[in-house]
Every structure is written in structure tokens, then in C-alpha cells.
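J.: Here's my sequence, what's the structure:
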Amino acid sequence: MINEEFVIVATKNQGKVKEFAKLFQKLNKKVRSLADIDQVPEIIEDGISFIENAEKKASIIAKYLNTTVIADDSGLCVDQLKGAPGIYSARYAGEHGNDNLNNNKLLNELNNLNIEPDENGCLSKAQFVCALVLVNPNSNQVIKVEGTCEGRIINQPRGECGFGYDPLFYLPQYKKTMAELNVEEKNKISHRANALKKLYEILK
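T.: All right, here's what the predicted structure looks like:
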């Protein structure tokens, strides 16, 4: 169990922090991010899987702060690109976290394959993946879960909500991209939402 009043989320991404805050609100826990903490150690994400990277982040920060930490590693896996960008999603175009550059590179890579878009403008099947790892250094508790969301990559970005590859990730059941969904809709079906549901079932 988590005994601390606060749970630290090992990210500075405020979009992710908001999603985590909703989950832990159900457990009467507050969430803080790395943006609230000074001088956190730099972590090199050199794992070969989403789970490895998430566990490394959670373990290092939990040990450093001596408190419960949850970390995620998430990304986009595109079928026609043999699973790329995968664990390199955030730095696909070379600059970490530059959504525009990453999206442009993704479309360029698919366009180079001369794929004929379908009637919805989709170029390839794809999957969002989110690995979550919670580490409690005081009880040696480690929880690992993974969530996914299936969709398609569309040939033009659509929508103003969300972040990352959301404007290119088309959901056939909604006939919208992830970036065209409102927060409530996204939190029902996203890869992170699905991983959080699994974590919640374990923690509750």
C-alpha cells in the first residue's frame, strides 16, 4: 500500500500529470511531478523496452526521494515502420519532446513508402503503448502494468487537444483523431488510461 500523502510522478509533462492526478484522487492521494522538485538526478533512458525505461526512472527517483514514485514510458508503434518510433517516440526527430518535428518525421517516413491512403486518409495501423511502474522504496513494492490503444496513422494532423502524436492517431470507432477527443473521451480509451485502470485495480 501507499502510505505517503503525495505520490511523485516522474515526469515534467503536465498533460501526463493531470491524468495521473485524476487516478490518485480516487485513492485520496495528491500528485506532484518532477517540475515541483529541485535538482532531481538526470536519468538516461537506455532500456530496450517501455517497461525497462519506466522502471529505471521510478527506481532512481524513489531511492533519491525515499518516497513512492510512479513513472511511465510511452510511445507510438507503427506497423508499416516495423514498430518505430517505439521507445524513441519522444526524440524521434532528434530533439526531445518537439511534437511538430516528430509528427513531421513520422509522416515523411510513411510518405517515403508510397503508401496509398484509405478512404479516411489512413496510412498504417498503429498502437499507442504506455508502461507504468510504481516503486515504494520503504516496502520494496514494485508494480508494473502496461496499457495499449489501437488506431491508425492519418495522413494529415487533425485536432487541437492532446499532445505528442495525438493529431495523427486516428480512432475508427470515433471517426476522430486522439487530438479531436475531449479529455473525458480520451481518458476512457487512451493507452495511459488503460494502464492506469490496471494500476488502480491493483492499488484499490
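
J.: hey, let's count contacts and neighbours off CA atoms from now on
T.: OK.

J.: Now for the residue most central in space within the chain: which residues touch it?
T.: For the chain, the residue sitting closest to the mean C-alpha position, by C-alpha atoms, centre = their mean, is residue 74 at 3.6 Å. Contact criterion C-alpha atoms under 8 Å, 6 or more residues apart in numbering gives 50, 87, 89, 128, 129, 130, 131 as the residues in contact with residue 74.

J.: how about a cut-off of 6 Å?
T.: 129, 130 (C-alpha atoms under 6 Å, 6 or more residues apart in numbering).

J.: And the next helix or strand past the one helix or strand it maps to?
T.: Applying DSSP states H and E as the criterion places residue 74 in strand 69-78. Sequence-wise, the next helix or strand downstream of strand 69-78 (DSSP H and E) is helix 99-111.

J.: quick one: buried residues of that following helix?
T.: Residues of helix 99-111 classed as buried by neighbour count (16 or more other C-alpha atoms under 10 Å): 99, 102, 103, 105, 106, 107, 110.

J.: Contacts for the helix or strand just after it next, please.
T.: Going down the chain from helix 99-111, the next helix or strand is strand 122-136, by DSSP H and E. The contact list for strand 122-136 (C-alpha under 6 Å, 6+ apart) reads 50-51, 54-55, 58, 68-80, 117, 141-155, 191-192.

J.: Could you also give me the structure for this second sequence? I'd like to compare it with the first:
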Amino acid sequence: MKVVLATGNQAKLIEFISLMGDGIEVLSLKDFSNLSDIIEDGDSFKENALIKARETVKYTGMVAVADDSGLEVDFLAGAPGIYSARFAGEPSDDKRNNDKLLSLLHGVPWEKRTARFTCALAVVTPEGEEYLTEGTCEGYILGEPQGSEGFGYDPLFYYPALDKSFAELGVEIKNSISHRARAFLAGRDVIKAVLEKRKC
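T.: Next comes the predicted model:
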């Protein structure tokens, strides 16, 4: 049984393969040539995940899985949201994004710095069936970066349950509790059921 994950990110691919387990071959966009860039112009994580999955199905003819994720800060009315990767403009730059976030939250008290990482996962079949799952991870935005691992907003995202920033957790622990892991785990049974049905 095969499925294609709509990503060229090797770390994300490895994480997904480990969650799916044996018996399912997972391909990525790097296994296909001449695939045009997918324009993610949806208004939500779910819409963008569906856009990526639909386009990948069209091109590959295979069951496609795609995710879209980002940071939502309550004090900023949910920003940066779907614009998380390019919050400070093009080209995407983690440090500039973090600096902008810190600037916007300067002087904001701790209790108002609540935030979450959100991930939407879409599963789309060549027959047009569509499924969505979502994972979230709640926390707070720190006043300064802490930790040297991870990427993106990880150094600023404090996870209360472990009393550390995401950048202090290490990859293995982070991947076990992250928004993406939760969305992938929620979608795992859906993906397996879809692939089993296609075998019949």
C-alpha cells in the first residue's frame, strides 16, 4: 500500500513514516518530477492542507496526505496563523519572524501571552473522498528565546506541561507531543482505513 505525503521536507517525511508504521510505503513530492509549486491561497490551515492534497492527487493519482500548520497568538487575534512562515515578509526567515512577534508582544503580561501551534491534516483519494483531522498544542509566548533546537517559533513557545520551550525539548520529545504529531496520529487510522478499502 502506498501513500504520498505532500512535502519535500525530509524531517517531516521521517516523522510521518515512523507514525504510520510498517506495511505502508510513504512517498514524498521529491519522488516525482516536474511538479509545479502548489499555491496555498486558502483562508485556514484546513483549506491549505486540502489544496495541497488535492493538487498532489491530481498529479500522482495516489492517495495524498498534506498538512498545514502554524502559530496562533490570542493577543494578536490568532496571528500569525496561516502566515506564520512569512510573518516578517519574504523570504521566510525564522529570526525576523521571532523578532517581529516579540516586538508585537512587548510589554504584554504573561497571562495574556497564550498561544497554540495548530496543524490540519488532509487525506484525499483519487475518487474524491476527503478527510480532515487537526492537532493543537497549547502554550505561551516567552519574552526571549530559550533553547537551541527546533526551528521556527520553537524558541519562543513555552510548553507548560514540561516547563520548557519547544526548542529545549529535543526532537524526539517534541515530535511525540507536537501539534503535527497529534494531527498525524488522529489521521493515521483514517489513512489506513482508506488504503485498506482501496485493496478490496
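
J.: Could you quantify their similarity as a TM-score?
T.: Here the superposed chains carry a TM-score of 0.88, computed using TM-score structural alignment, normalised by the length of structure 2; 192 aligned residues with a C-alpha RMSD of 1.8 Å.

J.: how much does the strand holding residue 74 of structure 1 stray from structure 2?
T.: Strand 69-78 of structure 1 differs from its equivalent in structure 2 by a mean of 0.6 Å after superposition (mean C-alpha distance after the TM-score superposition for structure 1).

J.: what stretch of structure 2 does that strand fall on?
T.: Counting by TM-score structural alignment, strand 69-78 of structure 1 lines up with residues 64-73 of structure 2.

J.: so how far is that stretch off the chain centroid?
T.: 4 Å (C-alpha atoms, centre = their mean, to the nearest Å).

J.: Buried residues in that stretch, which are they?
T.: Buried residues in stretch 64-73 of structure 2 (16+ other C-alpha under 10 Å): 64, 65, 66, 67, 68, 69, 70, 71, 72, 73.

J.: Could you tell me which of the contacts of strand 122-136 of structure 1 count as buried?
T.: 50-51, 54-55, 58, 68-78, 80, 142, 144-155, 191-192.

J.: quick check: angle from the biggest helix by length in structure 1 to strand 122-136?
T.: In structure 1, with assignment by DSSP state H, the single longest helix is helix 50-65. For helix 50-65 of structure 1 against strand 122-136, the angle by axes from the mean of the first three to the mean of the last three C-alpha atoms, to 10 degrees is 30 degrees.

J.: by contact count, what packs against helix 50-65 of structure 1?
T.: If contacts are counted by 3 or more C-alpha pairs under 6 Å, 6 or more residues apart in numbering; DSSP states H and E, helix 50-65 of structure 1 sits against strand 69-78, strand 122-136.

J.: now that helix: how far from the chain's centre is it?
T.: Remark: helix 50-65 of structure 1 is offset 15 Å from the chain centroid, using C-alpha atoms, centre = their mean.

J.: before we move on, what about stretch 49-63 of structure 2?
T.: Worked out by C-alpha atoms, centre = their mean, stretch 49-63 of structure 2 lies 17 Å from the chain centre.

J.: What are the buried residues along that stretch?
T.: Neighbour-count burial for stretch 49-63 of structure 2 flags 49, 50, 51, 52, 53, 54, 55, 56, 57, 62, 63 (criterion: 16+ other C-alpha under 10 Å).

J.: now, which of those sits nearest residue 150 of structure 2?
T.: Comparing the buried residues of stretch 49-63 of structure 2 against residue 150 of structure 2 with C-alpha to C-alpha picks out residue 49 as the nearest, at 22.2 Å.

J.: Let me see the contact set for that closest one.
T.: Counting by C-alpha under 6 Å, 6+ apart, residue 49 of structure 2 touches 66, 67, 68, 122.
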